[in-house]
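Trainee: below are the sequence and a predicted model for it; my questions follow.
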Amino acid sequence: MRTQQATTSRRKRMSRAEREQQILAVAEEVFAAEGYQATSMDDIAARVGVSKPMLYEYFGSKEGLLLACLQRCKRELIEATTVAAAGADNPEQLMHDCLLAFFKFSDDHAQAWALLRNEAAVPSASVNTELEAIRLQQRDFTAELLRAARPDLDEEQLEAFAEAIIGACERLSLWREQRPEVTPEKATEHLMTLFAPSLTKDL
């Protein structure tokens, strides 16, 4: 009885922001494991330990909850790559560290990565728009890194090269699911072998 009262007390003391993060963490896990279509708001509410009406109060709908999960993934991914970029002092290290940050993100945040990877099939314009926004965010970020390394490239080239890098990262992440022995470091090495020459104008 005392344990139940203590749990209830902790639940009441949790701020709205903390509660939202708790819900998002659980929802991300359930969506990634079960898929969007197979997951119900009842499932998520039960696992969090809140009422289903509270989920609707916070997020409006199951789709709204999925969108909030995707938006959190978007923030976390850009934060990880931005931090990696800040520590680099030359173009090659910059690309290496950002690639490594991406692959580590896909490992350290496997549920978030599964969510980004699997939910493209959700029949929702809003969800697909958010998924594309994540790709565009990383494309634009990558293009800016390339601009610093190769100021001779025009806008079209920067965008095309950034798209190629992002696409390669995504495909290599999928490939690594079948090759678990390929570490983030090894995946980064593979892509550096492919892309590093393009960082030098003379090459």
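Mentor: Cool, got the structure. Numbers count the residues shown, from 1 in each chain.
Trainee: could you use CA atoms for every contact and neighbour count after this?
Mentor: Will do.
Trainee: all helices of the protein, in order?
Mentor: Per DSSP state H, the chain carries helices over the ranges 2-13, 16-34, 41-48, 52-59, 62-86, 91-108, 110-118, 125-149, 155-178, 184-195.
Trainee: only the buried residues of the third one, if you could.
Mentor: Counting neighbours by 16 or more other C-alpha atoms under 10 Å, one finds that the buried residues in helix 41-48 are M41, I44, A45, V48.
Trainee: okay, one more to line up with it:
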Amino acid sequence: MNNSQQRGSERAQTRRAELIAVGRRLFANTSYDALSMDDIARHAGVAKGLIYYYFRSKRGYYLAIIEDAVAELVQRAGATHDLPPVERVHHTVDGYLRYAEHHQAAYRAIATGGVGFDADVLAIRERVREQLLAAMAKAAWGRPDRLPPVARTALIGWLSSVEGVTLDWLTSREPAREVVCELLVRGLGDTLRTIEEYEPTCPAPIQADQPTARGRALP
């Protein structure tokens, strides 16, 4: 690829990213059916044909936005760096809730399967679940490798409850996010201790005498 082609490719990637950013703002709190391609093009300040050029269809555009949202959700959930285990867990859950709070429509699509249980969105959901499981394994045990069956089953159960709690919280907006985070972290503590009983190779990092990031001990 020569310099001219490279610059053209970079411009195309930049324009595509800009259109996705516009779509994420538009779909943040607006349903899929409520926005037409004409609406999207008007908000983006471009010809409708440009959106078709990059994404082929409204559905293709929507799926690209969901893929981008998934990447951010996983990045936020897994950005624990070198924090101690308890703080890693708290940071992971808090990042998840913050994402859901500020990107409600995208989160609902991810958590519920999208428009009419769209098969492609469901596939994206399964991928994000696997990535979140890896993020949780890294947060809890410092390793994102293949989980033992008991650990995987228990974490899937906890993650399903997180999705249900988060969807309900987005509707009611009570209690405060910090309280929801604490409840979910405590529930994860119970799950991790149960996992340890069945799978000693996965010791629970949260113990009764260890304070959480908020300074309180988990039961």
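Mentor: Everything's here; your move. Only a predicted model underlies this, so the values are computations on that prediction, with no experimental measurement involved.
Trainee: circling back to that earlier point, and of the buried residues of helix 41-48 of structure 1, the nearest to A17 of structure 1?
Mentor: Comparing the buried residues of helix 41-48 of structure 1 against A17 of structure 1 with C-alpha to C-alpha places V48 closest, at 14.4 Å.
Trainee: how close does that closest one sit to K62 of structure 1?
Mentor: Using C-alpha to C-alpha, to the nearest Å, we find V48 of structure 1 at a distance of 15 Å from K62 of structure 1.
Trainee: repeat that for Q178 of structure 1.
Mentor: When C-alpha to C-alpha is the yardstick, Q178 of structure 1 and K62 of structure 1 sit 31 Å from each other.
Trainee: more crowded one of these two?
Mentor: When neighbours are counted by other C-alpha atoms under 10 Å, Q178 of structure 1 and K62 differ, and K62 comes out ahead with 18 against 9.
Trainee: name the nearest residue to the equivalent of the more buried one over in structure 2, ignoring sequence neighbours.
Mentor: Taking TM-score structural alignment, the alignment pairs K62 of structure 1 with K58 from structure 2. Beyond its immediate neighbours in the sequence, the residue positioned closest to K58 of structure 2 (C-alpha to C-alpha, 6 or more residues apart in numbering) is M37, lying 6.5 Å away.
Trainee: corresponding residue for that neighbour in structure 1?
Mentor: Structural correspondence for M37 of structure 2 with respect to structure 1 (TM-score structural alignment): M41.
Trainee: what of A100 of structure 2?
Mentor: Applying TM-score structural alignment, one finds that A100 of structure 2 aligns to S106 in structure 1.
Trainee: for that match, the count of nearby residues, please.
Mentor: The number of residues packed near S106 of structure 1 is 20, by other C-alpha under 10 Å.
Trainee: how about the contacts made by A160 of structure 1?
Mentor: Residues in contact with A160 of structure 1 (C-alpha atoms under 8 Å, 6 or more residues apart in numbering): none are found.
Trainee: that one corresponds to which position in structure 2?
Mentor: When structure 2 is aligned by TM-score structural alignment, A160 of structure 1 is paired with T153.
Trainee: now the helices of structure 1 in CSV, with distance to K201 of structure 1?
Mentor: Conversion of the helices of structure 1 to CSV gives the following (distance: least, C-alpha to C-alpha, whole Å):
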stretch, distance to K201 of structure 1
helix 2-13, 58
helix 16-34, 42
helix 41-48, 52
helix 52-59, 49
helix 62-86, 21
helix 91-108, 12
helix 110-118, 34
helix 125-149, 9
helix 155-178, 13
helix 184-195, 13
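Trainee: and of those helices, who's closest to D202 of structure 1?
Mentor: Closest approach to D202 of structure 1 among the helices of structure 1 (C-alpha to C-alpha): helix 125-149, 12.3 Å.
Trainee: need the contact list for the residue nearest in space to the middle of structure 1.
Mentor: Against the mean C-alpha coordinate of structure 1, by C-alpha atoms, centre = their mean, the closest residue is C73 at 3.9 Å. Residues touching C73 of structure 1, when contacts are defined by C-alpha under 8 Å, 6+ apart, comprise A112, L116.
Trainee: I'd say A140 of structure 2 and V89 touch.
Mentor: Yes - taking C-alpha atoms under 8 Å as the contact criterion, A140 of structure 2 and V89 are neighbours in contact, 6.3 Å apart.
Trainee: who has more neighbours out of the two?
Mentor: Remark: of A140 of structure 2 and V89, V89 carries more neighbours, 29 against 25, as counted by other C-alpha under 10 Å.
Trainee: tell me the counterpart of that one in structure 1.
Mentor: Aligned partner of V89 of structure 2 by TM-score structural alignment: M95.
Trainee: wait, what's in contact with that match?
Mentor: Neighbouring residues of M95 of structure 1 by C-alpha under 8 Å, 6+ apart: A85, L145, M192, A196.
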